[in-house]
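Enquirer: what follows is a predicted structure for the sequence shown.
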Amino acid sequence: MKKYIIVGFLIVALLLVAYLTFVIAAIKIVVGSIFLIIFALALIGLWITWKKKTED
């Protein structure tokens, strides 16, 4: 009986670690996407500013 409790505990621990790994990875992807969007908007703003200065 003790063996089944240990195996069950290890399976629960494995599922918990897998879940936390997925959640942390998803959070990192979301944060990275937000920073990528901010960078792209800044780059577009810089390009528009450069275009306006070269047209004058």
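Expert: The structure has been received and is ready for your questions. All values reported here derive from a predicted model rather than from experimental measurement.
Enquirer: from now on I want contacts and neighbour counts done on CA atoms only, so please keep to that.
Expert: Noted.
Enquirer: the chain: helices as residue ranges?
Expert: Shown for the chain, the helices assigned by DSSP state H span residues 2-55.
Enquirer: I27: neighbour count?
Expert: Using other C-alpha atoms under 10 Å, I27 is surrounded by 12 other residues.
Enquirer: also L14?
Expert: Residues contacting L14 under the criterion other C-alpha under 10 Å number 12.
Enquirer: pasting the second one now:
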Amino acid sequence: PICIAKTQYSLSDDKSKPRILRDFKITVTDAKLSAGAGFIVLYCGSVLVMPGMPKKN
């Protein structure tokens, strides 16, 4: 599966255009593999993500 990290204000990656519902392009700025979880994360635009929780020993 693919997870897309983007703004919550728009379906596109541009938060200044909240009403675009079709015919838009998404710019992927980074991609990371989460092999343990079994998915790929695509980062779009200038998105801030929270770090994961530390492992218990």
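Expert: Now that the structure is in, tell me what you want to look at. Here the structure is a predicted model, which is why all the values come from computation and not from measurement.
Enquirer: could you quantify their similarity as a TM-score?
Expert: Here the TM-score for the pair of chains, by TM-score structural alignment, normalised by the length of structure 1, is 0.14; 15 aligned residues with a C-alpha RMSD of 3.3 Å.
Enquirer: distance from the chain centre to stretch 9-23 of structure 1, please.
Expert: Relative to its parent chain, stretch 9-23 of structure 1 has a centroid offset of 19 Å by C-alpha atoms, centre = their mean, to the nearest Å.
Enquirer: repeat for stretch 40-53 of structure 1
Expert: The mean C-alpha position of stretch 40-53 of structure 1 is separated from the chain mean by 27 Å, C-alpha atoms, centre = their mean.
Enquirer: buried sites along that stretch?
Expert: By neighbour count on 16 or more other C-alpha atoms under 10 Å, the buried set for stretch 40-53 of structure 1 is empty.
Enquirer: which residue is the nearest non-sequential neighbour of C44 of structure 2?
Expert: Of all residues not flanking C44 of structure 2 in the chain, V28 sits nearest, at 4.6 Å (C-alpha to C-alpha, 6 or more residues apart in numbering).
Enquirer: ok, the one you found to I2 of structure 2 distance?
Expert: 12 Å (C-alpha to C-alpha, to the nearest Å).
Enquirer: which neighbours do these two have in common?
Expert: L42 (C-alpha atoms under 8 Å, 6 or more residues apart in numbering).
Enquirer: more neighbours, these two?
Expert: Higher neighbour count among V28 of structure 2 and I2: V28, with 14 against 11, using other C-alpha under 10 Å.
Enquirer: was I right about the more buried one contacting I4?
Expert: No: using C-alpha atoms under 8 Å, V28 of structure 2 is not in contact with I4; the gap is 9.0 Å.
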